[in-house]
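Asker: Give me a 3D structure for the following:
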Amino acid sequence: MQIGQVAARTELSIRTVRHYDEAGLVIPSVRSAGGFRLYTDADVDRLMLARKMKSLGFTLSEMKDLLAVLDAVDDTKTCAAHGEMVEQRLRVYRAKIDENAARLRSQLADAEELAGWLSRRAEVNLHAGRS
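Answerer: Presented below is the predicted three-dimensional model:
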C-alpha cells in the first residue's frame, strides 16, 4: 500500500506516517523503484498500535520502546535470552495503559454526567418559559 492508502486506513495524516518513519517507529517494509514508501499489512498493524499508544499519551520514545518490546516477545530467541526483562517492561507499559484507561473512564463519566445535567437544566428552563 502507498502512504495515502495507509493514512486513510489508519486515520493518521500522511505527515504523521512520514514522521513515524523518520523517527524509526514504523518503517515501511519496501520502497518502490521510484522511492515511494510501500507498506504491508504488518506495517499498518504497527501504525495502528502507534496511533493507540499516542492517544493514551505515550511519548514517541515510549512508543518506540514498546514496539521493540513487542518485537522481542515475537522473537523467540530474544524472548528466551531476555524474557524476564521483556516481561518487566511489558508490566510497566500495561500499568501505564491501565492508569490511562482509568483516567479516561473517569473523564467519560464526568462528561456524561455534565451532558445529562445540561439536558435536564435546559429542559426545565425551556418548559418553564413556555408556561
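Asker: Please count neighbours and contacts with C-alpha atoms only from this point.
Answerer: Noted.
Asker: and the residue nearest the centre of the chain, helix, strand or coil?
Answerer: Residue closest to the mean C-alpha point of the chain, counted by Cα atoms, centre = their mean, is Lys52 at 1.3 Å. Of the three states, Lys52 takes helix according to DSSP: H, G, I helix; E, B strand; the rest coil.
Asker: Please report the distance of it from Thr76.
Answerer: 25 Å (Cα to Cα, to the nearest Å).
Asker: could you say what helices and strands the helix ranked longest in the chain packs with?
Answerer: Criterion DSSP state H: the longest helix present in the chain is helix 76-130. Packing partners of helix 76-130 (3 or more Cα pairs under 8 Å, 6 or more residues apart in numbering; DSSP states H and E): helix 60-74.
Asker: List the buried residues of the helix it packs on.
Answerer: 60, 63-64, 66-67, 69, 72-73 (16 or more other Cα atoms under 10 Å).
Asker: One more, so I can put them side by side:
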Amino acid sequence: MQIGEVADRTGLSLRTIRYYEEVGLVVPSARSQGGFRLYTEPDVERLGVIKRMKPLGFQLEEMRELLAILDALSAADDVDRDEHLDRLAQFHAAAEERCDELRGQLRIAEDFASTLRAHLPAHRSAGGAVSPVDTLT
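Answerer: Prediction:
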C-alpha cells in the first residue's frame, strides 16, 4: 500500500511517516516503478508500535532498540532470546510506569475540569457569558 493509505490507517501524517523513514525506524518494503513508497502490513504494525510509544515519552533511540528487539524475537533463530526478553520486560515496566504517571496527570486535569464545570451554572451573567474571573473564584 502507498503512503497515503498508511497515513489513513495509522492516523500519522505523511510528514511523520517520512520522518520515521529518514531516521531509520520504518523503511518502506519496496518502491513502485514510479518511485512511490510501498508498505506492507508489518510496516504498518511497526508504525503502530512507534505511534503508541510516542505519548509515553520514549525517545527515538529507545524506539529503535525496541523495534530491533521485536524483530529479533520474531525471528526463528534468535540466539539472544533470553537477553531480548529481559530487555523487553524492562520496556514493559517503563511503559507501565509512564502510563501510571499519565493516569495521575489525567486525574489532576479531570479534577480541574470538574472544578470549572462546578462554577459555570452558579456564575453565569444575564447574557449567558461567563466572566473568567468568576469561574476561578
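Asker: re earlier: starting from Tyr93 of the first structure, give me the distance back to the residue nearest to the centre of the first structure.
Answerer: As judged by Cα to Cα, Lys52 of the first structure and Tyr93 of the first structure stand 13 Å apart.
Asker: what does Glu99 of the first structure give?
Answerer: Distance from Glu99 of the first structure to Tyr93 of the first structure, by Cα to Cα: 10 Å.
Asker: can you check Tyr39 of the first structure too?
Answerer: Distance from Tyr39 of the first structure to Tyr93 of the first structure, by Cα to Cα: 26 Å.
Asker: Same check on Thr59 of the first structure?
Answerer: Distance from Thr59 of the first structure to Tyr93 of the first structure, by Cα to Cα: 12 Å.
Asker: Ok, Ser55 of the first structure next?
Answerer: Distance from Ser55 of the first structure to Tyr93 of the first structure, by Cα to Cα: 14 Å.
Asker: try Ala101 of the first structure
Answerer: Ala101 of the first structure is 12 Å from Tyr93 of the first structure, by Cα to Cα.
Asker: So if I had to pick from the two, which one is more boxed in?
Answerer: For Ala101 of the first structure versus Tyr93, neighbours defined as other Cα atoms under 10 Å are more numerous around Tyr93 (17 against 13).
Asker: From the rest of the structure, what touches stretch 2-10 of the first structure?
Answerer: With contact meaning Cα atoms under 8 Å, 6 or more residues apart in numbering, stretch 2-10 of the first structure is reached by 13-14, 17, 36-39, 44, 47-48, 51.
Asker: among those residues, which two are most distant?
Answerer: Using Cα to Cα, the pair of these lying farthest apart is Phe36 and Arg51, separated by 22.0 Å.
Asker: Trace Ala109 of the second structure over to the first structure, please.
Answerer: Alignment note (TM-score structural alignment): Ala109 of the second structure maps to Ala111 of the first structure.
Asker: So Ala33 of the first structure belongs to a helix, correct?
Answerer: No - judged by three-state DSSP, Ala33 of the first structure forms no part of a helix; its state is coil.
Asker: Cool, thanks, signing off.
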